[in-house]
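Q: only the shape, not the letters, is given here:
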């Protein structure tokens, strides 16, 4: 056997060049790699202690008097009898802002249409838009419009706190307090942003199955596991050490849209009565409350994270939520609930076709924070 020494030397040379390129790239991008890979690996390994022990809750525990300070804002708009004497399958809180009238209108006429859900799906849905006060508190026209909107629809709940990103946890407390006071008998509760699309027929079928099986301790959504606190002051999600000192957040679901059973809602409400709600990332605060309640989030591959899901009938057939729909909710509702969508993956050919389509749409090498690749096979 003869060896081609020239080819061997050429191969070694190419390998050396490749290694130099990789090392150079790592040197240039090391800060990015260290932040997004190494920190995630550290926090993911740390998450087991965070989720299993109570030291996080102890560090954030306050007296009931101090906790009440975060949950005692007076109501400016309210409707406290919408659930009275009704067998409510789902109480759905939509986190809105005073100026987002068009988004609320789109929801009322599509996936949040209570009459449609009652007549077509045969269950009772109650939609409540929760909000604080616009930062321009002197805007008399906006105040007048809100009162007129509430007079026409009776579905707004507003408290007297500024409606800002750093008060999202206050808005979370508002939801659990309002449910406790006015709709504690609802079988399930959902919290969603006002730019989220919810495929209500699919969600109702899912919840009806849970109700038939009498499922309890249920919290489902797009789960973040072992997420590290962001310590960069330039980030919207900056978390200072004096507010949260641990290397990992507890497991939590993306706040864009998640569902909990009624018994979990009651437990979370009780947890909020003794925790420091100055933790302004509401998703994370929900995870902290869940540790106190002894509840863990469950992943559902058709709950979206912060990303928008692809547009395709094979996706629509099983989708539950999709995030980032400020302007196209009406279009998506019409497309996703079209009769031809149902059964598109029936039969062997349909299953193979939709699996191939979803693999191309979802199994991508980069992170999109929407449905995982696993959704292609379910």
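A: Thanks, I have it. Only a predicted model underlies this, so the values are computations on that prediction, with no experimental measurement involved.
Q: please make it C-alpha for all contacts and neighbour counts, starting now.
A: Noted.
Q: so which residues of this structure form helices?
A: 5-33, 39-52, 55-60, 64-68, 101-108, 114-116, 140-153, 168-182, 200-212, 262-272, 282-293, 313-316, 329-336, 347-362 (DSSP state H).
Q: in CSV: these, plus distance to residue 307 and mean neighbour count.
A: CSV is the format used below for these (distance: least, CA to CA, whole Å; neighbours: other CA atoms under 10 Å):
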stretch, distance to residue 307, mean neighbour count
helix 5-33, 21, 12
helix 39-52, 20, 18
helix 55-60, 29, 15
helix 64-68, 33, 15
helix 101-108, 18, 17
helix 114-116, 26, 17
helix 140-153, 30, 13
helix 168-182, 19, 21
helix 200-212, 19, 15
helix 262-272, 26, 22
helix 282-293, 16, 22
helix 313-316, 14, 23
helix 329-336, 15, 17
helix 347-362, 12, 15
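Q: compute the distance between residue 92 and residue 21, please.
A: As judged by CA to CA, to the nearest Å, residue 92 and residue 21 stand 52 Å apart.
Q: residues making contact with the biggest strand by length in the chain?
A: Scanning the chain for the longest strand, with DSSP state E as the assignment, gives strand 124-133. The contact list for strand 124-133 (CA atoms under 8 Å, 6 or more residues apart in numbering) reads 82-83, 86-98, 104, 112, 114, 117-118, 155-163, 171, 174-175.
Q: comparison target below:
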């Protein structure tokens, strides 16, 4: 009898230890929006950073799977290249998602040729039953939500991005390109599809492109949003990476990045981790295009918004205002002098630069 009890307890331990590890790590951070500054840093040297524990690569972990999102349109017999836009969003950011649906997500298929564009919001879970019921209702209404089974918190953004790779690998293997972005971003889908339609870009199988960060030094200030303790990363600089506010990955590269991520210790800065550390392990070099921006452009300059692909930090009312302006048929941008953006040549990292945090809280380069 005692032997059977010991076996039972051992089996319970095997099942529950990974769950408890995940819950312990996740719930130490409060649920919050994508842009929130991280609370007190909760990782310690004894925290498990084995990504496979949290991702469970062989298991279905999604609460809301939305597995038919990438299914082909039977009414269109021509096979179009597929662009999937994944918007990482927090459970409570309902207004942000609604604003996106009413603005850049509403671009019609005739304006995105030759791409078939699908957009989905990726959420984590909430411990609030009322909020969870709201998420289920929102999903049933719009059919554009994926929800994974981890607590939605700032320090879980890396986990969210890897879950994105897992979902795409499983349910959207035919995708040509994936754009990862956040719910406070303006995305110019028309310009994005024009950019990806270029012959030298569309054939790429190894593309990671966005706003490139070169030779960034880890921040050792424990009060910083981008704090990086030595036990988590001990090199002097990060591998070159692109800003997590918006970047494109070639579809065939998604499973490669996912498989490599399973062998890289989890690191909490998702853009550094996915497009820098993991990409380096996969022998992929991230690239720059000035059409992608991690800063907020003036919302009073709609002509600029007609040219760029991404702009950061727009609240729902700003997003609606910009959208209305750029779609005004009376808007004439022919005589407007725009900043030097959209250079088709990719920039390579060649200047030493350090990432600094200004008093305003913005990231910027010095060097």
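A: Great, that's in hand. Remember, predicted model here, so these are calculated numbers, not experimental data.
Q: need the helices of the first structure in JSON lines (columns: distance to residue 188 of the first structure).
A: Formatted as JSON lines, these follow (distance: least, CA to CA, whole Å):
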{"stretch": "helix 5-33", "distance to residue 188 of the first structure": "41"}
{"stretch": "helix 39-52", "distance to residue 188 of the first structure": "24"}
{"stretch": "helix 55-60", "distance to residue 188 of the first structure": "25"}
{"stretch": "helix 64-68", "distance to residue 188 of the first structure": "25"}
{"stretch": "helix 101-108", "distance to residue 188 of the first structure": "19"}
{"stretch": "helix 114-116", "distance to residue 188 of the first structure": "15"}
{"stretch": "helix 140-153", "distance to residue 188 of the first structure": "22"}
{"stretch": "helix 168-182", "distance to residue 188 of the first structure": "11"}
{"stretch": "helix 200-212", "distance to residue 188 of the first structure": "8"}
{"stretch": "helix 262-272", "distance to residue 188 of the first structure": "5"}
{"stretch": "helix 282-293", "distance to residue 188 of the first structure": "16"}
{"stretch": "helix 313-316", "distance to residue 188 of the first structure": "23"}
{"stretch": "helix 329-336", "distance to residue 188 of the first structure": "22"}
{"stretch": "helix 347-362", "distance to residue 188 of the first structure": "29"}
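Q: select, out of those helices, the one closest to residue 256 of the first structure.
A: helix 282-293 (8.9 Å; CA to CA).
Q: which helices and strands sit right next to the closest one?
A: When contacts are defined as 3 or more CA pairs under 8 Å, 6 or more residues apart in numbering; DSSP states H and E, helix 282-293 of the first structure sits against helix 55-60, helix 168-182, strand 252-253, helix 262-272.
Q: I'd like to know how far the nearest residue to residue 266 of the second structure once chain neighbours are set aside sits from residue 180 of the second structure.
A: Using CA to CA, 6 or more residues apart in numbering and skipping residues adjacent in sequence, the residue nearest residue 266 of the second structure is residue 49, 4.8 Å away. Here residue 49 of the second structure is placed at a distance of 23 Å from residue 180 of the second structure (CA to CA).
Q: what residues sit buried inside the lengthiest helix in the second structure?
A: Assignment by DSSP H gives helix 2-27 as the longest helix of the second structure. Neighbour counts over helix 2-27 of the second structure (16 or more other CA atoms under 10 Å) mark 18, 22, 25, 26, 27 as buried.
Q: which elements pack onto that helix?
A: Against helix 2-27 of the second structure (3+ CA pairs under 8 Å, 6+ apart) you get helix 51-55, strand 145-151.
Q: just name the most buried of these.
A: For those, the largest average neighbour count (mean count of other CA atoms under 10 Å) is found in strand 145-151, namely a mean of 24.
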